[in-house]
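Undergrad: I would like the atomic coordinates for the input below:
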Amino acid sequence: MNRKLNFWQMTPPQILVLGFAAIIVLGACLLTLPFASATGQSIPFIDALFTATSATCVTGLVVVDTGSSYTMFGQIVIVSLIQVGGLGFMTMATLVALVFRKKITLKERLVLQEAFNQGSMEGIVRLIRRVLIYSLTIEAIAAVIFTIRWTFDLGFSKALYFGIWHAISMFNNAGFDLFGTVDAPFVSLTGYVNDFVVNFVAMALIVLGGIGFIVMSEAIDYRTTKRLSLHSKVVLSMTGLLIVLGALIIFIFEYTNNRTIGSLDLGGKVLASFFQSVTPRTAGANTVDIGAMRQASQFFIVILMFIGASPGSTGGGIKTTTFTILIAAIVTMIRGKEDIVIFRSRLAKDRILKAITLTMMALCLVIMVTMLLSTTEDSQFLKILFEVTSAFATVGLTIGLTPDLTTFGKILICLTMFAGRLGPFTLAYALQPKQEKELYRYPEGKITIG
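TA: Okay, here's the model as predicted:
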């Protein structure tokens, strides 16, 4: 009775944290089973835990190659964790409840509100229905296209399996793939660098999964409503800007690099540049060797990863809306204005403070973990910074450090992926004691800045 009472006294952030943790532990236990490993022997628990964390947090960082190290059972466990982690365990629980016509309780609505970062519970169940319909429909369409394309290379049955598997992985911005072999592990989509169909479908999945379900819903309804909310306008415009700007910068930096896009024709260079610009938006797949890129390109990708996807999506990072608010605040201060205005709408002060707080918390987390790993891992600083940012933003891109991590490094990266998936605010609210309302305010003071 006390346990049940304690559960119902838990806050929505605490339920989310414990729910994700439970799924990760369950996944790790399943992946340690002998028949989950291609060798028939149990993989070390720390490696199984790392893989389960990466899959549930839809990251894509792996210490062992997914395609060659796991059996079909292990691969199905991983893709199931990706689907549950990407859509959220509460979304999947709601699906079960809707199928069996069970009522969604107030507590469950509160958790769903927290999971999708909504301001109110109004229409939350309707949103979940749309999330499920859109997700499964998009994944099904992509799976069909992938299957048709890969049938020429792999045969129908294997192409069907690969099509479904990679459609789920790409839409949920996970970055896991099955193309690695014992002789050539961790290859991702490098064999399809010039393939327009594979590149286009993968990029479409990544972008659709990264803009957020609210934006997707408004975009679909636009033909009838003829309006978009400020949130959707910011997400769509900033997403488009970052993709185009990112592709242009990567194209310029890597144009003469024969180890990446230098040896491709002009069309291949453009296609590869766009893919490598889209994938840091928390996807993790790659069509060129990220480790072979110039350091300027790698550092630029770190910036793109830190920004990440958009709120209410399958991606991580500080989010495009946060980045937009920060840029708008800087421009407003430089112009000497008082109000921050975006698309002729004035932002409330609490939105600005939340954006600054989230960015500083994320920055502090990345800096702290990078410093710790710099003392335990024998690697270059940029490699470590790249790895940590990739883990925090749940991207999954790496320049070669992941398989060589120490046990301490693996645990630290696991915690970073966990924090990145749930978000610094959710973790902070889950860990802090219950706050009482302050009954007084201190006098205002002034500090010289600049």
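Undergrad: hey, let's count contacts and neighbours off CA atoms from now on
TA: OK.
Undergrad: Next, the contact list for residue 297, please.
TA: Contacts for residue 297 were tallied using C-alpha atoms under 8 Å, 6 or more residues apart in numbering; they are 249, 250, 253, 254.
Undergrad: sorry, that was for residue 400
TA: Contacts of residue 400 by C-alpha under 8 Å, 6+ apart are 291, 383.
Undergrad: ok so it is a helix residue?
TA: No. According to DSSP: H, G, I helix; E, B strand; the rest coil, the state of residue 400 is coil, so it is not within a helix.
Undergrad: Closest one of the contacts of residue 297 to residue 222?
TA: Closest to residue 222 out of the contacts of residue 297 is residue 249 (32.3 Å), distances taken as C-alpha to C-alpha.
Undergrad: Quick check: which element contains that closest one?
TA: Per DSSP states H and E, residue 249 falls inside helix 230-254.
Undergrad: one more to put side by side:
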Amino acid sequence: MITIDNNTTIEQLKLNPAQVLVLGFGALILIGATFLNLPVASVNGKSIGFIDALFTSASAVCVTGLVVVNTAAHWSMFGKIVILILIQVGGLGFMTMATLVALILGRKITLKDRLIIQEELNQFTLSGLVKLTKYVIVSTIMLESLGAFFLSLKFIPIYGPSTGIWFGIFHAISAFCNAGFDLIGSSMEPFVDSPIVNITIGLLVIIGGLGYTVYIDITTQKNYKRYSLHTKLVLIVTAILLVIGFFAIFFLEYNNPDTLGSLSFGGKLMAALFQSIVPRTAGFNSINMGAVTSTSAFIIIILMFIGGSPGSTAGGIKTTSIGAIVLAIISVVRGKNDVEILKRRISIELVFRALAVTGIAFCIVSIVTMILTITESGASFLDIVFETVSAFATVGLSRGITPSLTIIGRLVITITMFIGRLGPLTMAFAFAKKRNNNKGVYRYAEERIIVG
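TA: You can find the predicted model right below:
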């Protein structure tokens, strides 16, 4: 039994980095919920209720974007600023923000801090973590500022200078952090054929979903051949998913009058490309998700489940996980003992880790889906699966059932978003450590089983 008093610290509790991250993000969600529950956070001057405040706070911190109330209409400027801060801190990671504060105050970054940063940024070693954190902060500010500038060019003529600049800043941060919160009221549907909005938000989402390790590699290594295998695999899988998503949505929705049917050919191309980008955990939509065909919805579910890349603001099982699994399958089919790509070999331990992350994710999605089929009896099975995967992969796309969720349903989705933001990554590391603890101690005799 652990007794906690005022003098108890994280060091005394012997918490590992993964546990610190869980507690840190949990505390951040509760703090955000407390502020959003204040009457001043709502336009009508009334408290929204702690459950809905908790849901919104979790959605912001976990950079998901699912909402139970219209963000533009319900929240006051105070509430919107709180949501924006939660998105930024949640996207970068609370330890990254804590490191920024420590650097400003001149405080030393301890070994414990570095271990937590390593876990949060999904890095292999402790070396260069503080330098990486500085790069993350500076590059984020630069990219978000650039995105805000271009978005403001479109928003200022429509909403006026002050509102246009505010909208540009909010949506640039929301896009880069892959959050999907919007102040328009109907996401990006009014700008479905706007090149500047689609391209700016699309690029911010893609860059935010690639991961800091990847674009450090891209900016420092000018030659593709010198990129790390991680960077190459991320770029290859990302490109494949974008192409598959684009062609699938373009052809399946081409004549759908409620989605792409009424748009010009150029508008259809732009909308299809945008909707192939955002399921990578961004959560914006330029067409009505509730009106897409069942086939398109299923493809979007798969894209959401895979998500972005490790060390990024995106969720899902990650591009490298699905890449490692597919490569392992190819190796088995070809009768090879090693998992290979681009004249390099991937260790079997990493394949096991990818399988563990995917298996855990599938189990969580299945369990949550079963629970919601009981609590949300009025919703279709496809809509429930869509909502569940969107919450777990921290995407934020919905087919319209989020505002009508029961109290139990909202709590379940809140927990799902939290697990999706932290679960697969921390669980994968936990499995790896447990496996390493037994390495070299003993091995049982091998025996064959029949599979396939």
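Undergrad: So after superposing, what's the score?
TA: After superposition, the two chains reach a TM-score (TM-score structural alignment, normalised by the length of structure 1) of 0.96; 444 aligned residues with a C-alpha RMSD of 1.8 Å.
Undergrad: where does residue 311 of structure 2 land in three-state SS?
TA: Of the three states, residue 311 of structure 2 takes coil under three-state DSSP.
Undergrad: so it makes contact with residue 121?
TA: Yes. Between residue 311 of structure 2 and residue 121 there is a contact at 4.9 Å, judged by C-alpha atoms under 8 Å.
Undergrad: next SSE after the helix holding residue 249 of structure 1?
TA: Following helix 230-254 of structure 1 in sequence order, the next helix or strand is helix 266-278 (DSSP H and E).
Undergrad: Which elements pack onto that next one?
TA: Packing partners of helix 266-278 of structure 1 (3 or more C-alpha pairs under 8 Å, 6 or more residues apart in numbering; DSSP states H and E): helix 196-211, helix 230-254.
Undergrad: got JSON lines for these, with mean neighbour count too?
TA: Below are these laid out as JSON lines (neighbours: other C-alpha atoms under 10 Å):
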{"stretch": "helix 196-211", "mean neighbour count": "22"}
{"stretch": "helix 230-254", "mean neighbour count": "18"}
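Undergrad: Now distance to residue 425 of structure 1 too, for the ones you listed, in JSON lines please.
TA: Converted to JSON lines, these look like this (distance: least, C-alpha to C-alpha, whole Å):
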{"stretch": "helix 196-211", "distance to residue 425 of structure 1": "19"}
{"stretch": "helix 230-254", "distance to residue 425 of structure 1": "19"}
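Undergrad: closest one to residue 162 of structure 1 among those?
TA: Comparing these against residue 162 of structure 1 with C-alpha to C-alpha, the closest turns out to be helix 196-211 (12.2 Å).
Undergrad: residues in structure 1 matched by stretch 44-57 of structure 2, start to end?
TA: Stretch 44-57 of structure 2 corresponds to residues 39-52 of structure 1 when matched by TM-score structural alignment.
Undergrad: What's the average distance for the helix holding residue 249 of structure 1 when superposed on structure 2?
TA: Superposing on structure 2 and averaging over aligned pairs (mean C-alpha distance after the TM-score superposition for structure 1), helix 230-254 of structure 1 comes out at 0.7 Å.
Undergrad: Could you give the number of residues near the nearest residue to residue 45 of structure 1 once chain neighbours are set aside?
TA: Closest residue to residue 45 of structure 1 apart from its sequence neighbours, by C-alpha to C-alpha, 6 or more residues apart in numbering: residue 32 at 6.2 Å. By the criterion of other C-alpha atoms under 10 Å, residue 32 of structure 1 has 20 neighbours.
Undergrad: who touches residue 32 of structure 1 in this structure?
TA: 42, 43, 44, 45, 48.
Undergrad: For the buried ones among the residues you listed, write the corresponding PyMOL selection.
TA: Buried members of the contacts of residue 32 of structure 1 can be picked out in PyMOL with the line below, counting by 16 or more other C-alpha atoms under 10 Å:
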select buried, resi 43+48
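Undergrad: Filter the contacts of residue 32 of structure 1 down to the ones in helices?
TA: 45, 48 (DSSP state H).
Undergrad: Take the contacts of residue 32 of structure 1 and lay them out in JSON lines including distance to residue 17 of structure 1.
TA: Shown next, in JSON lines, are the contacts of residue 32 of structure 1 (distance: C-alpha to C-alpha, whole Å):
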{"residue": "42", "distance to residue 17 of structure 1": "28"}
{"residue": "43", "distance to residue 17 of structure 1": "26"}
{"residue": "44", "distance to residue 17 of structure 1": "25"}
{"residue": "45", "distance to residue 17 of structure 1": "21"}
{"residue": "48", "distance to residue 17 of structure 1": "20"}
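Undergrad: give me the stretch of structure 2 that stretch 408-421 of structure 1 matches.
TA: With TM-score structural alignment as the criterion, stretch 408-421 of structure 1 aligns to 408-421.
Undergrad: buried stuff in the matching stretch?
TA: Within stretch 408-421 of structure 2, the residues that count as buried by 16+ other C-alpha under 10 Å are 409-421.
Undergrad: with those in mind, which one is nearest to residue 434 of structure 2?
TA: Distance to residue 434 of structure 2, by C-alpha to C-alpha, is smallest for residue 419 among the buried residues of stretch 408-421 of structure 2, at 20.2 Å.
Undergrad: Touching, the closest one and residue 391? I think so.
TA: No. Using C-alpha under 8 Å, residue 419 of structure 2 is not in contact with residue 391; the gap is 9.3 Å.
Undergrad: who touches the nearest residue to residue 218 of structure 1 once chain neighbours are set aside in this structure?
TA: In space, residue 218 of structure 1 comes closest to residue 228 once its chain neighbours are excluded; the distance is 6.4 Å by C-alpha to C-alpha, 6+ apart. Contact partners of residue 228 of structure 1, counting by C-alpha under 8 Å, 6+ apart, are 218, 219, 222.
Undergrad: which SS state does residue 228 of structure 1 fall under?
TA: What three-state DSSP gives for residue 228 of structure 1 is coil.
Undergrad: Please report how far it lies from residue 344 of structure 1.
TA: 13 Å (C-alpha to C-alpha, to the nearest Å).
Undergrad: Also residue 220 of structure 1?
TA: Separation of residue 220 of structure 1 from residue 344 of structure 1 (C-alpha to C-alpha): 23 Å.
Undergrad: ok, now residue 445 of structure 1?
TA: Residue 445 of structure 1 is 32 Å from residue 344 of structure 1, where distance means C-alpha to C-alpha.
Undergrad: higher neighbour count, these two?
TA: Shown here are residue 445 of structure 1 and residue 344; by other C-alpha under 10 Å, residue 344 has more neighbours (8 against 5).
Undergrad: Now which residue in structure 2 aligns to the more buried one?
TA: By TM-score structural alignment, residue 344 of structure 1 lines up with residue 343.
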